[in-house]
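>>> Everything below, folded, please.
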Amino acid sequence: MGRVPRWPTSPAGPDATRPATCPAGRRHAVNAGQRWEAHALAHLQAAGLILECRNHHCRLGEIDLVMRDGATLVAVEVRYRRGTSHGGAAASVTRTKQRRVALAMRHYLMGRGGPLPAVRFDVVALSGPAERPRIEWLRAAFDAPSGH
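Alright, predicted model coming up:
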C-alpha cells in the first residue's frame, strides 16, 4: 500500500488545500457517508446537541462528528448498514475503530486548548432504506481504550 499524502494546511483550514475531487472509486462512498452523517447530525441536533466539528482528521484516525452535549464533548462515529446479516451498523465499530476515534479525539482536544472537558464516545447506527433510515443513537457506546 502506498503512502498517504500529507496535505498542506492554509489559514482557511486543513481542508482548504485538498483537491476538490475524489478518486473515481471513492466518490460514491464519500457521498453516501456524507448522507448518513447528515441524517445523524439532524437527529443529534434535534436532541439538543451542538455541532462543533465535522470530519476531524489526523494521521491516527477520524471523528465523523464532534458535538457538545452541555459541558460534555461528544465524539460521534456514524455507521450505516442496509441489513443486520453481519451484526448491523453498531457492531461494525470494532475495537480498532474505537481506538482510532479515541486517538483522533485526543488530537482534537490537544489542538482545542483550554481546560479539558468531559468526553463521551457515541455511535449513531443507521439501517434500512436510504430514503428513511432507522436511527439508533448509542450514548457512551464505548470508552477510550486504556492508555488513550
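
>>> Every contact and neighbour count from this point should use C-alpha atoms.
OK.

>>> Grab the longest helix from this structure for me.
helix 24-46 (DSSP state H).

>>> Contacts for it next, please.
For helix 24-46, the surrounding residues in contact (Cα atoms under 8 Å, 6 or more residues apart in numbering) are 21, 50-51, 64-65, 78-80, 124, 126, 135.

>>> Please, a ChimeraX command that selects the buried ones among those?
To isolate the buried ones among the contacts of helix 24-46 in ChimeraX, judged by 16 or more other Cα atoms under 10 Å, type:
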select :50,51,64,65,78,79,80,124,126,135
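
>>> I'd like the structure of this one too, to check against the first:
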Amino acid sequence: MLSRRKGDKVERYVEKYLTQQKLRLVERNFSSRYGEIDLIMEDGDTLVFIEVRFRANTNHGSGAETVDYRKQQKIIKTAQFFLQQQKKYQQLNCRFDVVSVTLGHKSLSADWLKNAFQLSGW
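The predicted structure is shown next:
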C-alpha cells in the first residue's frame, strides 16, 4: 500500500508539472485488460499518453530506461483501446511521453521525454 501512495504522489507531481507546461488533463490511471496509462493529457491538438516512472536515485539508470519494448506495447494497446472508447479524441494527433521522476536532496525533479516512443504509422 505504501508504494501505491508514493506512486500516486509522484503522478500528482507530474500532473501538476505538465499542467504548468499548458497540458490539460483528460484522464488519470486509465486501465484496460492490456494495461494502464498513468496520465492522458491534451497538448494543443495532440493527445498525449504519459508513462510516469520514479527512481529514488539514478545509480542504476533513469526511470525512462525501464520503459522497454514490452511495456511500450502494453501502453500502445491501452491507448488504442482508449481511443476506441473515446471517439471524440480519434481526430487528434497522438504522442507517447515518459516522465522520469527522481528524488534528489528531499525534492522531486522531472525529466520529460516527449515522443519517447512511437507506433509506426502514427
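
>>> ok so, going back, looking at the contacts of helix 24-46 of the first structure, which is nearest Cys58 of the first structure?
Closest approach between those and Cys58 of the first structure, by Cα to Cα: Asp64, at 11.9 Å.

>>> quick one: the closest one and Cys58 touch, right?
No - judged on Cα atoms under 8 Å, Asp64 of the first structure makes no contact with Cys58 at a distance of 11.9 Å.

>>> For burial, what's the neighbour tally of the counterpart of Ser109 of the second structure in the first structure?
In the first structure, Ser109 of the second structure lines up with Arg134, judged by TM-score structural alignment. Using other Cα atoms under 10 Å, Arg134 of the first structure has 14 other residues around it.

>>> give me every residue that touches Arg134 of the first structure.
So Arg134 of the first structure contacts 126-128 (Cα under 8 Å, 6+ apart).

>>> Kindly report the same for Lys22 of the second structure.
Asp43.

>>> Using the three-state scheme, assign it.
Assigned with DSSP: H, G, I helix; E, B strand; the rest coil, Lys22 of the second structure falls in the coil class.

>>> Roughly how far does it sit from Gln84 of the second structure?
Note on Lys22 of the second structure: its distance to Gln84 of the second structure, by Cα to Cα, to the nearest Å, is 26 Å.
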